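In: need a structure here:
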Amino acid sequence: MSLLSNLLPILMMAGPAVLPEPPASDPMFHAEPGSLQPEQIRAMQQRLADWPQLGYYREQNAALPAATADRPRVVFFGDSITEGWGATGSSTFFPGKGYINRGISGQTTAQMLLRFRQDVIALRPAVVVVLAGTNDIAGNTGPATQAMIEDNLHGMVELAKAHGIAVVLSSVLPVSSYPWRAGLRPADKVRALNTALKQYAGTEGIVFLDYHALMTNKEGGLDVALSADGVHTTPAGYARMAPLAEAAIADALAAAGAVPSGRTQGTQP
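Out: Model (predicted):
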């Protein structure tokens, strides 16, 4: 039997806890067992064959021009929240910056750690903005403890620092429930992880980007104005995040001594 034949029944019975974050428009994640079409099975087989999704940005990476000294390269690295910057029009929030988006919807920190060399280090950025962990808490690729999430994020930071890349470590966005994980109440886990990440950033001397503090409501989640589903940000949510990200990137560039021409260290963009 093929790998897919062995795993498909398990995947279908286990539900979204072991599948990538399910887009509402993707019928693959809402099909009854036995009802999948050949093209859906092929898509699942491709995901199983490339679990960290190394092929997702391979062509874009190969076509990327070399970084220039007057425009330090910044890579946004993460899951659907990061990928959504592009979906909502990154030029709207970061006009003329040319930031590189390497977010993949549904990914956990374990998957991101495996593709960090290809999608970050090989691009030779001055700064990487890492935002990850919410899908681990949701259990997208299986149960994950806080220690496991921290280990993966620490691994990314260590790899970046070893290659001279300044790190902006982002807090996980507030979330009080996941649409694909009924009954899970993640708000306290998110707070605990963010507390640990902030402490780690201080110890490592890297910039901590705290989205959570300025976006959370009394339930520890996102308001309707900032998110339609309680997880993914709306344009209004990104508009609140953008100046925080810009300030954090400026701090990281200044600390690394990589300041674009026309700006002095410590000047906000």
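In: okay, CA-based contacts and neighbour counts for the rest of this
Out: Will do.
In: helices or strands up against the helix or strand harbouring residue 39?
Out: Taking DSSP states H and E as the criterion, residue 39 maps to helix 38-49. Here helix 38-49 touches helix 3-14, going by 3 or more C-alpha pairs under 8 Å, 6 or more residues apart in numbering; DSSP states H and E.
In: List the buried residues for the helix it packs on?
Out: Across helix 3-14, burial judged by 16 or more other C-alpha atoms under 10 Å covers 4, 8, 11-12.
In: that older thread, give me the buried positions along the helix holding residue 39.
Out: Buried residues in helix 38-49 (16+ other C-alpha under 10 Å): 40, 44-45.
In: Turn the buried residues of helix 3-14 into CSV, including distance to residue 87.
Out: What follows is the buried residues of helix 3-14, written out as CSV (distance: C-alpha to C-alpha, whole Å):
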residue, distance to residue 87
4, 31
8, 31
11, 29
12, 29
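In: which one of those residues is nearest residue 76?
Out: Nearest to residue 76 among those, counting by C-alpha to C-alpha, is residue 11 at 30.3 Å.
In: The helix holding residue 39 to helix 3-14, inter-axis angle?
Out: Angle of helix 38-49 versus helix 3-14, following axes from the mean of the first three to the mean of the last three C-alpha atoms, to 10 degrees, is 100 degrees.
In: So what's the gap between helix 38-49 and the chain middle?
Out: 23 Å (C-alpha atoms, centre = their mean, to the nearest Å).
In: after that helix, next one along is what?
Out: Counting by DSSP H and E, what follows helix 38-49 is helix 58-63.
In: which residues sit against that following helix?
Out: In this structure, residues lying in contact with helix 58-63 by C-alpha atoms under 8 Å, 6 or more residues apart in numbering are 119, 123.
In: just stretch 148-162 next, same as before
Out: Under C-alpha under 8 Å, 6+ apart, the answer for stretch 148-162 is 109-110, 113, 116, 121, 128, 132-133, 136, 166-167, 193, 197.
In: now, which of these lie within strands?
Out: 128, 166-167 (DSSP state E).
In: Quick one, which of those are buried?
Out: Applying 16+ other C-alpha under 10 Å to the ones in strands among the contacts of stretch 148-162 flags 128, 166-167 as buried.
In: Would you do the same for the sequence below? I want to compare the two.
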Amino acid sequence: GNSITDYWPKTDSAFFVGSAYEYIGRGISGQVSGQMLLRLWPDVIALQPKVVVILSGVNDIAENGGPYSPEATLHNIMAMAELAQAHGIRVVLCSGLPAADFWWHKGLEPAPQIVALNQQIRAYAAQHQLVYLDYHAAMADARQGLPAALAPDGVHPNLAGYRVMEPLLQQAVAQALRRK
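Out: As a prediction, this is how the structure comes out:
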């Protein structure tokens, strides 16, 4: 993951301490899907978790790594999923969180691109019998952004935002663990 994953244990450490599962957060703020793919081996495969939860793509849309390529982003996410599966790790693919704008890169109008990427991730997950975790549907407001009550900066969840995400994450991990 990226900053959403990185900030989660800092924002709600009680969720990780009191959980039925041992979560290992490997989020690095600002990273794009290609950077996450490069660190999949040391951050995931080498640790041999039962499940990996992949939340990636929104920083690609924010052009943190250069111009956005929908194809390259989807291929990076697919490669992460396939590498994890090849090493016996179950996969949960997450939707990107909604965002109507990025405070660090104004004017991109990312909402339609996030929706389109999420549709592609959902289709890929269904085609490959992977768990799809739809944070977007649970958190989007009428503008297809994050409401201020869940993310004051419009991108990064606060405690209330993570509290929406937590039961969804628990359900997705449990679903992945039930799969062969």
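In: Report the TM-score for the pair.
Out: Here the TM-score for the pair of chains, by TM-score structural alignment, normalised by the length of structure 2, is 0.97; 179 aligned residues with a C-alpha RMSD of 1.0 Å.
In: returning to what we had before: would JSON lines of the buried ones among the ones in strands among the contacts of stretch 148-162 of structure 1 with distance to residue 79 of structure 1 be doable?
Out: Formatted as JSON lines, these follow (distance: C-alpha to C-alpha, whole Å):
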{"residue": "128", "distance to residue 79 of structure 1": "14"}
{"residue": "166", "distance to residue 79 of structure 1": "20"}
{"residue": "167", "distance to residue 79 of structure 1": "17"}
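In: ok, of those residues, which one's closest to residue 253 of structure 1?
Out: residue 166 (7.3 Å).
In: Pull the number of nearby residues for the closest residue in space to that closest one that isn't next to it in sequence.
Out: With sequence-adjacent residues excluded and distances taken as C-alpha to C-alpha, 6 or more residues apart in numbering, residue 166 of structure 1 is closest to residue 127, at 4.6 Å. A count of nearby residues for residue 127 of structure 1, using other C-alpha atoms under 10 Å, gives 24.
In: Any figure for the gap between residue 127 of structure 1 and residue 139 of structure 1?
Out: Distance, residue 127 of structure 1 to residue 139 of structure 1, using C-alpha to C-alpha, to the nearest Å: 29 Å.
In: again, but for residue 181 of structure 1
Out: From residue 181 of structure 1 to residue 139 of structure 1 the distance is 8 Å (C-alpha to C-alpha).
In: For those two, indicate the residue with more neighbours.
Out: Using other C-alpha under 10 Å as the criterion, residue 181 of structure 1 and residue 139 rank with residue 139 on top: 21 against 15.
In: Over in structure 2, tell me which residue corresponds to that one.
Out: For residue 139 of structure 1, the aligned position in structure 2 is residue 63, judged by TM-score structural alignment.
In: now its match: how far from residue 43 of structure 2?
Out: In terms of C-alpha to C-alpha, residue 63 of structure 2 sits 23 Å off from residue 43 of structure 2.
In: Which stretches in structure 2 count as strands?
Out: Under DSSP E, structure 2 gives strands at 51-54, 90-94, 131-133.
In: Including distance to residue 149 of structure 2, could those strands go into JSON lines?
Out: Formatted as JSON lines, those follow (distance: least, C-alpha to C-alpha, whole Å):
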{"stretch": "strand 51-54", "distance to residue 149 of structure 2": "25"}
{"stretch": "strand 90-94", "distance to residue 149 of structure 2": "21"}
{"stretch": "strand 131-133", "distance to residue 149 of structure 2": "21"}
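In: Indicate which one of these is closest to residue 168 of structure 2.
Out: strand 131-133 (7.1 Å).
In: Give me the residues contacting the closest one.
Out: Residues contacting strand 131-133 of structure 2 (C-alpha under 8 Å, 6+ apart): 91-95, 121-122, 125-126, 168-169, 172, 175-176.
In: In structure 1, point out the residues matching stretch 106-118 of structure 2.
Out: Under TM-score structural alignment, the match for stretch 106-118 of structure 2 is residues 182-194.
In: Now do the buried residues in the matching stretch.
Out: For stretch 182-194 of structure 1, by 16+ other C-alpha under 10 Å, it's 185-187, 189-191, 193-194.
In: Those: which two are farthest apart?
Out: Every pair of the buried residues of stretch 182-194 of structure 1 checked by C-alpha to C-alpha; the farthest is 185 and 194, at 15.8 Å.
In: re the thing from before, counterpart of the residue nearest to residue 166 of structure 1 over in structure 2?
Out: Residue 127 of structure 1 maps onto residue 51 in structure 2, by TM-score structural alignment.
In: Report the contact partners of its match.
Out: Applying C-alpha under 8 Å, 6+ apart to residue 51 of structure 2 gives the contacts 89-92, 173, 176-177.
In: Next: residue 101 of structure 2.
Out: Counted by C-alpha under 8 Å, 6+ apart, residue 101 of structure 2 has contacts 107-111, 145, 154.
In: How about the residue nearest the centre of structure 1, nearest residue that isn't a chain neighbour?
Out: The centroid of structure 1 falls nearest to residue 78 when counting by C-alpha atoms, centre = their mean (1.8 Å). In space, and not counting its chain neighbours, residue 78 of structure 1 is closest to residue 103: 4.4 Å by C-alpha to C-alpha, 6+ apart.
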